[in-house]
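Novice: I'd like to go over a predicted model; first the sequence, then the structure.
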Amino acid sequence: MIFDLPRCMPDLSDNAAMDSTWGAALIALAGVFVGGGISLFGIMWQQRRNEEAANTNRRTSQREASLDSIKQVLFAILRHGESVPNQRTSASEHLAWELTLKEHLTRVEMDALRLDAPELRAVLREMSLLLNDWYELAPMAWPHEVVNAATRHAIECVGAGLRGEPLPPQGPEIQRLYEARAVRDDYERTAEEETRRAER
């Protein structure tokens, strides 16, 4: 019996062509997925960079706005210091002047909360504390000296912050205010101890 070989043997050329077609299709599909993944990753990465840049710009704008507001209030305090009360000032005028000063200091403290520079916040806090003691440091530091020195140092520090420069060191005027406050604190502490001993 003679077999018809062409009819019995499978057509290998058709299978090879089919495998080649499937292989090409799979490669193309893989390329689509890889390309799509890379494209999606690129979009997400760019979106994240845009969000970070927007957040940075927003923080910078808020910081500059806060510093500008603080600077304006400090100049207002400096002008307010030109009419600092003295011994001839009435009690009502003295109280009104101090209330205005405290309103200015409250604005400075509120604006300082939005600053991201801890050193500058600390300086503004210290100068505010000195200004709160404006009439308690005499005779080592008279009221107009306290207001003028503390406010000017705060203005210098805010200016450095706006320019992105290091904060200026404390001058002898500020050191004098600290010394006056230390003397005041020692005096109050001694007075309290004497009062307690007298009450025993």
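Specialist: Received it, and whenever you're ready, just let me know what you need.
Novice: C-alpha from now on. contacts and neighbour counts both.
Specialist: OK.
Novice: residue 39 and residue 101, how far apart?
Specialist: 59 Å (CA to CA, to the nearest Å).
Novice: the two: which has the busier surroundings?
Specialist: residue 101 (21 against 12; other CA atoms under 10 Å).
Novice: helix/strand/coil for residue 137?
Specialist: coil (DSSP: H, G, I helix; E, B strand; the rest coil).
Novice: below is an additional structure, to be compared with the one above:
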Amino acid sequence: MDASVWVGAVFGLVGTVVGGGLSVWASVVAQRQQAAHARKERRRARTSTAIEAALTELFEVQRDARRAGPMDSARERQLHERVLNVRVLLQHVPDAALRSRVQEDTFLMPLDPPGDTRTKQERRADIMLLSADAIACLGAYLRGEPLPPRADRVTAVRALWPLPDFGSDADPVVIFEGDD
């Protein structure tokens, strides 16, 4: 056999091995990218589902606050449960600013600050406003918009509390309800 035949056979064999190796490598890279994309989509779906469930709870808070009648212990307990559900659902939200803002709003809903002089109707209206602020924030996140500015009344309700930073993940604050 001639040397050119051997050289051609070696180059053909090397080309086949290199081509096969590159094909396997490209398949592995594509599979990793697909797996990462699938994880990202699952995370996004979990986040959207959690936000939609939190929105449902917040709309129920608004509906309960609009309902006539005294704010008895059963309604207060239900408000606490709804707020707790929202706070648990927010743990699926990756945006820290959104999570902090909604947690602050929900933190303010069920509790009365020390020395609170608001009437029951003002307190119910404030619960609706806080809920509306949280709903607006969650809706803006779902639409991919920036967080809306706080309403003046929400800022005023927040100012009733003597604590400078509460409701966020950074420093948990424990506040107990007074025994009546």
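Specialist: Looks like it arrived, so ask away. From a predicted model like this one, the values you see are computed outputs, not experimental measurements.
Novice: overlay them and tell me the TM-score.
Specialist: TM-score for the superposed pair, counting by TM-score structural alignment, normalised by the length of structure 2: 0.81. Supporting figures: 161 aligned residues with a CA RMSD of 2.1 Å.
Novice: for the most centrally placed residue in structure 2, which non-adjacent residue is closest in space?
Specialist: By CA atoms, centre = their mean, structure 2 has its centre lying nearest to residue 93, at 2.6 Å. The shortest distance from residue 93 of structure 2 to any non-neighbouring residue, by CA to CA, 6 or more residues apart in numbering, is to residue 47 (5.5 Å).
Novice: how close does the equivalent of the one you found over in structure 1 sit to residue 5 of structure 1?
Specialist: Counting by TM-score structural alignment, residue 47 of structure 2 lines up with residue 63 in structure 1. Distance, residue 63 of structure 1 to residue 5 of structure 1, by CA to CA: 89 Å.
Novice: neighbour count winner among those two?
Specialist: residue 63 (21 against 8).
Novice: list the contacts of that one.
Specialist: 114, 115, 116 (CA atoms under 8 Å, 6 or more residues apart in numbering).
Novice: how far does the helix or strand where it lies sit from its chain's centre?
Specialist: Element membership of residue 63 of structure 1, judged by DSSP states H and E, is helix 12-80. Distance, stretch centre to chain centre, for helix 12-80 of structure 1: 26 Å (CA atoms, centre = their mean, to the nearest Å).
Novice: and the next helix or strand past it?
Specialist: Downstream of helix 12-80 of structure 1 (by DSSP H and E), the next one is helix 91-112.
Novice: any idea how far that next one is from the chain center?
Specialist: With CA atoms, centre = their mean, you get 24 Å for helix 91-112 of structure 1.
Novice: residues in contact with that helix?
Specialist: 66-67, 69-70, 73-74, 76-77, 80, 84-85, 121, 124-125, 128, 132.
Novice: fine by me, we can end here.
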